[in-house]
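Novice: Next come a sequence and a model predicted from it.
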Amino acid sequence: MPRCHWRVAARSAIVDPMEITPSPPPVCLADFAALARTVLPPPVWDYVDGGSGTEVTLGHNRAALDRVGVLPRMLTGVATPSLRTRLLGREYAMPVGVAPMAYQRLVHPDGEPALAAAAGAAGVPYLASILGSTPIEQVTATGAEVWFQLYWLRERALVVDLLARVRDAGCRALVVTVDVPVLGRRRRDLRNAFRLPPELVAANLPGGRDDLAHGGTPGVTQVTVDSGAAFAPALSWADLRWLGEHCDLPLIVKGLLDPVDAVRAAEAGAQAVVVSNHGGRQLDGAPASVTMLPEVVAAVGDRCEVLLDSGIRGGVDVLRALALGAAGVLVGRPMLWALASGGQAGAGTALALLADELRDALALAGCADPAAARQLRTVPMG
């Protein structure tokens, strides 16, 4: 895939294509990070790449995955593994979804529709953020299987209206993110006084209500100011139960680490939970997501499906998650890197690489499919 160079629009963090020059094609998701860093303005790179606090949890997500060893099985007679899997009762091409991420037009002018279209072509679900920079109706129009991610709005009537809009748009599931009572202190964004360019709005908020995110104050990230104004900080289990009773879409609860919380989510009506520390962007000092995955899987049993995010960077990581009991994973930052460096084509290449890596990992582990991978043993590395 060619390397892309972008120029920054005047007074904007949105980037436009300028010229294309040949370079070696990416061979793994990490290659897209190097490409993205060359094309994104530094404040946007920091917004995408950074974590909260001293970024301890951000670093541990990757380190913890690297400590998971998978014990391969031999002579299983597997030639070409199948990647196909079922999530929430629907069949997908592999046990992977594109994680919800805000304001994707920050990294590429085609934004959410481009990434959704790439996910649709790859046969995996695309999780659309409530803070998307493109209306949900345009995202579902790509034909992708779209799950909608919700932060709880301060007014319940607005939640009801948004649920109707999401359902009418054709979304297949509702993902409630519960680990953001307040936005984590992201020091890179604070130092940059990060703000959105005027061209971007949160297109799924009622009336695009994110005016505060466009200001600029030294030592303040305006996205934090805006999120505090739009979202309710005191979401409770009663609210989640109400949502389970009033939403006719499959309900997924994202942002859980404690097995007790995962069980409560299942009891409140969740068909799936996502073990996640928000990619190290919320509580700095929280454990790596993969560290808590086995306990959550054991606690919920067959009450609901369990997904994992935070730190997934390749097919072996997907294999690790499956071996620890996950039904699948969500991939976040690498998809933004790929979108930034190559638009829809870049995102499609990243998902194809991930599929190739997972297929190789399953074959080397002696697994015919993702279900077989869940029977593997894991051992500590290092």
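Specialist: Right, received. Where do you want to start? Numbering: from 1, shown residues only.

Novice: going forward, measure contacts between C-alpha atoms and count neighbours the same way
Specialist: Noted.

Novice: Strands of this structure, residue ranges please.
Specialist: 3-8, 15-21, 68-71, 85-87, 90-92, 96-98, 126-129, 146-150, 173-177, 251-256, 272-275, 305-308, 328-331, 377-380 (DSSP state E).

Novice: Figure out which of the ones you listed is closest to residue 39.
Specialist: strand 3-8 (5.5 Å; CA to CA).

Novice: Now do the closest one: everything it contacts.
Specialist: Defining contact as CA atoms under 8 Å, 6 or more residues apart in numbering, one finds that strand 3-8 is touched by 14-25, 35, 38-41, 341-342.

Novice: a markdown table please, covering the strands of the chain and showing distance to residue 79 and mean neighbour count.
Specialist: Listed next are those as a markdown table, based on distance: least, CA to CA, whole Å; neighbours: other CA atoms under 10 Å:
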| stretch | distance to residue 79 | mean neighbour count |
| --- | --- | --- |
| strand 3-8 | 35 | 18 |
| strand 15-21 | 39 | 13 |
| strand 68-71 | 18 | 18 |
| strand 85-87 | 18 | 18 |
| strand 90-92 | 21 | 14 |
| strand 96-98 | 22 | 27 |
| strand 126-129 | 30 | 28 |
| strand 146-150 | 32 | 25 |
| strand 173-177 | 34 | 23 |
| strand 251-256 | 35 | 26 |
| strand 272-275 | 32 | 28 |
| strand 305-308 | 27 | 26 |
| strand 328-331 | 22 | 24 |
| strand 377-380 | 21 | 12 |
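
Novice: another structure for you, compare them:
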Amino acid sequence: MSIGPGVGRTIQSRIYRAGVFGHRPGVPVEPSELEAAARRAMSKQAWAYVAGGAGQQRTVAANTAAFARHRIVPRMFVDVTTRSLETTLLGRTIPAPLLLAPIGVLEMAHPDAEYAVARAARSLGIPMVISTQGSVPMEDTARTLGESPRLYQLYWSSDETVVRSFVERAEAIGSDAIVVTLDTHLLGWRTRDLDLGYLPFARAEGIAQYLSDPAFRELAATRPASTEATPRPTVAAVRALLSMARHHARWTGGSFRESLRSPLPRASVETFLDVFSRSDLTWADLARLREMTSLPILVKGVQHPDDARLAIEHGVDGLVVSNHGGRQIDNAIASLDALPGVVAEVAGRVPVLFDSGVRSGADVAVAVALGADAVLLGRPWVYGLALAGEAGVRSVLENVVAELDLTMGLAGVGSVKGLTRDLLA
């Protein structure tokens, strides 16, 4: 289906009509039920990676709790027979102020990973932000998206040849923008992952962009052989080596048997761990990225108004207010609490996007009313992916859009432009 006028009632009626025949939604509509169902369906490692945050999970909790502090005050006797969710972002008209946030290692949720997500995004026309930590090369994801809009999220590697190669590939697949993540130059203290001793990248999961990249492969091929003594093998170590070989073979075009005998799979993982990120970057480095591409550049991870000002001074074309879903710093400011100050500083000069803590269409309405031009949805669609693949992602997106549409109608708002600050208590 497409996102058109009356989408909320269409989806609502479809569910109720199916209920007459005893059919309930296969993917729960209620956010907490969706999360609980996904937890039952996912492995411990996958659940910890997707749902977990930093430290004591206080920022994750703060992100969702912040929405309760902003209450919608509906207006009555407003003709909202015809409602439009359409908006414009980076010169492109999109069907709703909603994008799929970049999330890595989707193979942990479902074997179809980005293929399933891209098919769901394409069916609704909702833009997808492709992750650097994807389980599928960006070219394959782009082919699956067809003409549907896409952006590319960039982790700025410590190897500039890899950065340049990623940017060139992002241009070649028709990306509408480069979204540079600023808040992950170090990996946060993610207690749930640490208690399991599980980092997916160390098993070559979620590094398809790297394994399919010529610059990275050349770098890995020239890595000196390790001189460390090999520990006594364990079952877990054998599984990890098999995972490395399987992923390496898949994305480099070799055979599994060859990869199993080759030192390259392990060298590739070690190279990735060496070059994944860097902590010496400053605002001035954006000029170097600008030399690499003519695409719009957005920065993701802004929480402070002064950083919004610096971003604009250094020529960015947009920014994303985000705390990485609470995954990087424990006890950090809720992303929604940071949004109004950033919006005030930006003052309409560039688009302001928002993520972290969004669980529903009503949350999207609140974020847009506080000044966001569009909202990135994250964990909920991954839960849908874990439960039902492509159909699960599409169900979650449809439900969020349906609730947004009905929330607007019930609040007396006929278009996205009508979602303004005076709608909130």
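Specialist: All right, it came through fine. Because the structure is a prediction, the values reported are computed rather than measured.

Novice: Could you export the strands of the first structure as a markdown table, including distance to residue 299 of the first structure?
Specialist: Formatted as a markdown table, these follow (distance: least, CA to CA, whole Å):
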| stretch | distance to residue 299 of the first structure |
| --- | --- |
| strand 3-8 | 46 |
| strand 15-21 | 45 |
| strand 68-71 | 20 |
| strand 85-87 | 19 |
| strand 90-92 | 24 |
| strand 96-98 | 22 |
| strand 126-129 | 26 |
| strand 146-150 | 24 |
| strand 173-177 | 20 |
| strand 251-256 | 13 |
| strand 272-275 | 12 |
| strand 305-308 | 11 |
| strand 328-331 | 17 |
| strand 377-380 | 18 |
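
Novice: Quick one: closest of those strands to residue 230 of the first structure.
Specialist: Among these, strand 146-150 sits nearest to residue 230 of the first structure (CA to CA), with 12.0 Å.

Novice: equivalent range in the second structure for that closest one?
Specialist: With TM-score structural alignment applied, strand 146-150 of the first structure matches the range 150-154 in the second structure.

Novice: how about the helices of the stretch 251-400 of the second structure, start to end?
Specialist: Taking DSSP state H, counting those that start in this stretch to define them, one finds helices in the stretch 251-400 of the second structure at 256-261, 264-275, 286-292, 305-313, 335-346, 361-369, 379-410.

Novice: likewise the stretch 101-250 of the second structure?
Specialist: Remark: helices assigned in the stretch 101-250 of the second structure by DSSP H, counting those that start in this stretch are 113-124, 138-145, 160-172, 191-196, 208-211, 214-221, 235-252.

Novice: May I see the buried residues of the last one?
Specialist: Translated: helix 235-252 of the second structure. 240-252 (16 or more other CA atoms under 10 Å).

Novice: how close does the residue nearest the centre of the first structure get to residue 245 of the first structure?
Specialist: Computing the C-alpha centroid of the first structure and ranking residues by CA atoms, centre = their mean puts residue 99 first, at 1.9 Å. Residue 99 of the first structure sits 25 Å away from residue 245 of the first structure, going by CA to CA, to the nearest Å.

Novice: Kindly report the same for residue 98 of the first structure.
Specialist: Distance from residue 98 of the first structure to residue 245 of the first structure, by CA to CA: 27 Å.

Novice: give me every residue that touches residue 245 of the second structure.
Specialist: By CA under 8 Å, 6+ apart, the residues touching residue 245 of the second structure are 256, 259, 260, 265.

Novice: Highest neighbour count among those residues?
Specialist: The member of the contacts of residue 245 of the second structure surrounded by the most neighbours (other CA atoms under 10 Å) is residue 265, with 27 neighbours in all.

Novice: Hmm, that one is touching residue 248, no?
Specialist: Yes - between residue 265 of the second structure and residue 248 there is a contact at 5.6 Å, judged by CA atoms under 8 Å.

Novice: Read off where stretch 87-95 of the first structure ends up in the second structure.
Specialist: Using TM-score structural alignment, stretch 87-95 of the first structure pairs with 89-97 in the second structure.

Novice: Need the residues that contact that stretch.
Specialist: 3-4, 85-88, 125-127, 176, 351, 373-375, 401, 416.

Novice: how about residue 51 of the first structure, what's its match in the second structure?
Specialist: By TM-score structural alignment, residue 51 of the first structure lines up with residue 53 in the second structure.

Novice: what about the nearest residue to that match once chain neighbours are set aside, distance to residue 127 of the second structure?
Specialist: Leaving out its chain neighbours, the residue that sits closest to residue 53 of the second structure by CA to CA, 6 or more residues apart in numbering is residue 327, at 3.9 Å. According to CA to CA, residue 327 of the second structure and residue 127 of the second structure sit 23 Å apart.

Novice: and these two? which has more neighbours close in?
Specialist: Using other CA under 10 Å, the more surrounded residue of residue 327 of the second structure and residue 127 is residue 327, with 27 against 24.

Novice: Translate the more buried one into the numbering of the first structure.
Specialist: In the first structure, residue 327 of the second structure lines up with residue 281, judged by TM-score structural alignment.

Novice: what do you get for residue 112 of the second structure?
Specialist: Checking TM-score structural alignment: residue 112 of the second structure goes with residue 110.

Novice: from memory its match sits against residue 343, does it?
Specialist: Yes - if you go by CA under 8 Å, residue 110 of the first structure and residue 343 touch, sitting 6.9 Å apart.
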